[in-house]
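Peer 1: sequence unknown, structure follows:
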């Protein structure tokens, strides 16, 4: 009583959007490169978004890249502004 199972259907491979993946990786790598690669992620994400039918990954790359860029920009502003404001406060009080 050996029953055979019907053959399983072939696995369909999902096409990945390589430029959008690269844009997302560049955006995330911006966390470790002071936001430099996230600027490239923004550019590649926008170019990819215009040229692909599936825009989800490209949109995610653009959003992540902008968030990382904004975090680093705010960090640099605070890093430079706090000592400058402290110096202005010391000069004004003397």
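Peer 2: Received the coordinates, thanks. Quantities reported herein were computed from a predicted structural model and do not represent experimental measurements. Residues are numbered from 1 along each chain as shown.

Peer 1: From now on I want contacts and neighbour counts done on CA atoms only, so please keep to that.
Peer 2: Noted.

Peer 1: Does residue 23 touch residue 47 like I think?
Peer 2: No: Residue 23 lies out of contact with residue 47 (C-alpha atoms under 8 Å); the separation is 9.6 Å.

Peer 1: Alongside the first one, take a look at this:
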């Protein structure tokens, strides 16, 4: 037996215009439905059959189906997860070794004043050891400081050696030409 429709004209979305039937009679055959030759009485309390209300907006996946519980209400739940209530921050990064930065700066300044290049190279070695012990970032800067520092130091030593050879050659040629 079905109940009269509630006030306000609301109808149950699960029925979609279908009438409910009385409870199954134990004297009926296995399916619980009357034999087809017997007429079934109409339920006087059932709601009138009406087409289901169309949703004002179609669902993103297509049109609502007959078994869709949201079709009569005209609303669908939001898809996906809601945005976070706070801004997302990245994972904290490890600190860069300060001595590696100083070593690279001193090694690069060695292009202008050759005296800072060996200091940058030595500080690069110290910074690399600190990085291995503490796990800080900056190993690439420490290696670059060592490479640039030692190359500029070698070029400086080579330049000083060439300059000393030229001075010695000039002194020897000046002293031999006066005799």
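Peer 2: Cool, the structure landed. All of these numbers come straight from a predicted model, not from anything done at the bench.

Peer 1: Comparing residue 23 and residue 47 of the first structure, which residue is more hemmed in?
Peer 2: Neighbour tally, residue 23 of the first structure and residue 47, criterion other C-alpha atoms under 10 Å: the higher count belongs to residue 23, 31 against 15.

Peer 1: what's the distance between residue 151 of the second structure and residue 115 of the second structure?
Peer 2: 13 Å (C-alpha to C-alpha, to the nearest Å).

Peer 1: Show me what whichever helix in the second structure runs longest is packed up against.
Peer 2: Longest helix in the second structure, counting residues (DSSP state H): helix 139-177. Under the contact criterion of 3 or more C-alpha pairs under 8 Å, 6 or more residues apart in numbering; DSSP states H and E, helix 139-177 of the second structure touches helix 98-109, helix 116-134.

Peer 1: In the first structure, which residues correspond to the shortest one?
Peer 2: So that's helix 98-109 of the second structure. Under TM-score structural alignment, the alignment places helix 98-109 of the second structure onto residues 18-29 of the first structure.

Peer 1: can you tell me which residue in the first structure aligns to residue 126 of the second structure?
Peer 2: Per TM-score structural alignment, the equivalent position to residue 126 of the second structure in the first structure is residue 47.

Peer 1: So which of the helices and strands packed on helix 139-177 of the second structure is the most surrounded?
Peer 2: helix 98-109 (a mean of 22; mean count of other C-alpha atoms under 10 Å).

Peer 1: packing partners for it?
Peer 2: Using 3+ C-alpha pairs under 8 Å, 6+ apart, helix 98-109 of the second structure sits against helix 116-134, helix 139-177.

Peer 1: Same question for the longest one: list its buried residues.
Peer 2: Same thing as helix 139-177 of the second structure. 139, 141-153, 156 (16 or more other C-alpha atoms under 10 Å).

Peer 1: Distance-wise, check the most centrally placed residue in the first structure relative to residue 51 of the first structure.
Peer 2: By C-alpha atoms, centre = their mean, the first structure has its centre lying nearest to residue 27, at 2.6 Å. In this view, residue 27 of the first structure and residue 51 of the first structure are 19 Å apart by C-alpha to C-alpha.
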